[in-house]
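S.K.: Need the 3D shape of this:
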Amino acid sequence: MGEIGDSLLRADEESFTRRPPKSTQARVRYLLSQVRTTRAVAALLGVSMRSVERYLQGTRKHPPRPIADRLEAEVRRRWQPRVRERARRRATDTGITVETRARFGYTAAPGSTDDGRVRRVTQHLPPAYAARLLEARAAGAGEAELRGIVAEGLQEIYFKDRGRRAQDLRVEFTDIDYIDIGYG
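M.R.: Just a heads-up that it's a prediction; the model follows:
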């Protein structure tokens, strides 16, 4: 996943009301409750069914790093789906907040500069852009499409001030240092 996709994932995780399980045994138990069989858990993690049984019994507590990372990722991906959905619905009603430091380039009327420069911007985007961004992500859009939606939102709200200035301005959103998206 790219920078914007990762940021949306972090925004989802910030809405958790409880922490995901920490121990290997609790994580495997949770996955087993979700997918129902040790065979399915083993397939998710890329280990044998016997390894899954050992993790469940607690006889093996520390899996190798790649397996531990997959285990954590699978648990986080499935953790509190209703809470995530409620947070996304709230975001489509109230909008999202984008905080970023990135290079913004411009295409504007003659006589103005088109040199890109790094800016730090924190801006609340209205519900329409939040809905478009979340729908595109749910549809499996690539990072370029997500970046285009965020760039369009920042262009209209931050740079054009909701249409009150710089009518012919087009903004390019590149070289992202960091981006943090928050729901609400």
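S.K.: Please make it C-alpha for all contacts and neighbour counts, starting now.
M.R.: Will do.
S.K.: which SSE is Leu31 in?
M.R.: Per DSSP states H and E, Leu31 falls inside helix 24-35.
S.K.: Give me the buried positions along the longest strand seen in the chain.
M.R.: Secondary structure assigned by DSSP state E gives strand 170-183 as the longest strand of the chain. Neighbour counts using 16 or more other C-alpha atoms under 10 Å place 170-174, 176, 179-183 of strand 170-183 among the buried residues.
S.K.: what packs against that strand?
M.R.: In terms of contacts (3 or more C-alpha pairs under 8 Å, 6 or more residues apart in numbering; DSSP states H and E), strand 170-183 is packed against helix 3-14, helix 81-94, strand 96-107, helix 143-154.
S.K.: Dump the buried residues of strand 170-183 to a markdown table, plus distance to Arg82.
M.R.: Formatted as a markdown table, the buried residues of strand 170-183 follow (distance: C-alpha to C-alpha, whole Å):
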| residue | distance to Arg82 |
| --- | --- |
| Arg170 | 38 |
| Val171 | 36 |
| Glu172 | 35 |
| Phe173 | 33 |
| Thr174 | 34 |
| Ile176 | 31 |
| Ile179 | 25 |
| Asp180 | 22 |
| Ile181 | 20 |
| Gly182 | 18 |
| Tyr183 | 15 |
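S.K.: To check against the first, give me the structure of this:
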Amino acid sequence: MTQKNNHRERILDGMRRAVHDKLTPKQRDLPKTTKGKASALLREEMKRSTETDPRKREAAAKKSLAARLGVKVDSVYRYLSGKRKNPPKEIAEKLDKEVRDSAKPGLKKKVIKEARGKSIRIQSRAKFGYGTTARPGVTTTPDSRWRNIAETLPAMYATPLWDALEHGDDHRAQEILQAYLQKEYFNEGGKHGNVEVQLEDLDYMDFTID
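M.R.: Predicted coordinates for the structure are as follows:
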């Protein structure tokens, strides 16, 4: 995965976290152990499987789960049996993310439905570069800068972001955010000329649903 694709993914990940955080504490309750998390994900994979034979379906689900986590099938067996309670940090974080993102799909759809058409707040630390190809009326500079950003996206930007989340389109999500920040944050609606910006990297992006 390239760095650019990686920071794009953080945008949709931030939106998924915001949806999860909108649930009640009881609804947000997730498995605490590695075994519990792996078991919850295995049940999800088994529901997706088209295998009719129970043993083949379980084997196929374990293989799919291994690919999903980026580990060997043997590791999945150890997680499920409880023999491996503390996987490497990267895998532990992946387990947390996958369980969180897949939990309570019906409730999360309701949260998203209610959030459509409303503004959404963002907080982020992001690195922006400016246009380097000079054109009439365009301010250019070769320098890139990290900026701490706290903004409220109006519905005209927030609604298509939810569409991008629904379709898993991280490229579209970046385009929407970049368009908003270029017009409203950097150019203040056109007050400061026409500065072109490019989102180059993203430390984090947090969303808050009102």
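S.K.: so what does the helix holding Leu31 of the first structure touch, helix or strand wise?
M.R.: Partner elements for helix 24-35 of the first structure (3+ C-alpha pairs under 8 Å, 6+ apart): helix 38-45, helix 49-57, helix 65-78.
S.K.: Reformat those helices as CSV; add distance to Arg119 of the first structure.
M.R.: Output for those, formatted as CSV (distance: least, C-alpha to C-alpha, whole Å):
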stretch, distance to Arg119 of the first structure
helix 38-45, 41
helix 49-57, 48
helix 65-78, 32
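S.K.: List the contacts of the equivalent of Ala151 of the first structure over in the second structure.
M.R.: By TM-score structural alignment, Ala151 of the first structure lines up with Gln178 in the second structure. Gln178 of the second structure sits next to 197-199 when contact means C-alpha atoms under 8 Å, 6 or more residues apart in numbering.
S.K.: who's in contact with the longest strand of the first structure?
M.R.: Residues from elsewhere that reach strand 170-183 of the first structure (C-alpha under 8 Å, 6+ apart): 3-4, 7-8, 10-11, 87-88, 90-91, 95-108, 147-148, 151-152, 155.
S.K.: Same check on stretch 13-33 of the second structure?
M.R.: Residues from elsewhere that reach stretch 13-33 of the second structure (C-alpha under 8 Å, 6+ apart): 37, 40, 85, 99-101, 103-104, 107-108, 111-112, 165, 204-209.
S.K.: related to what we said a few turns ago, just the buried residues of the contacts of strand 170-183 of the first structure.
M.R.: Here, 16+ other C-alpha under 10 Å leaves 3-4, 7-8, 11, 87-88, 90-91, 95-106, 147, 151-152, 155 buried among the contacts of strand 170-183 of the first structure.
S.K.: coming back round to it: for Asp114 of the first structure, find the nearest of the helices and strands packed on helix 24-35 of the first structure.
M.R.: helix 65-78 (41.4 Å; C-alpha to C-alpha).
S.K.: what helix or strand does the residue of the first structure positioned farthest from its centre sit in?
M.R.: For the first structure, the largest distance from the centre (C-alpha atoms, centre = their mean) belongs to Gly111, which lies 38.5 Å off. Assigned by DSSP H and E, Gly111 of the first structure belongs to no helix or strand.
S.K.: Ala43 of the first structure versus that one, what's the distance?
M.R.: For Gly111 of the first structure, the distance to Ala43 of the first structure equals 61 Å [C-alpha to C-alpha, to the nearest Å].
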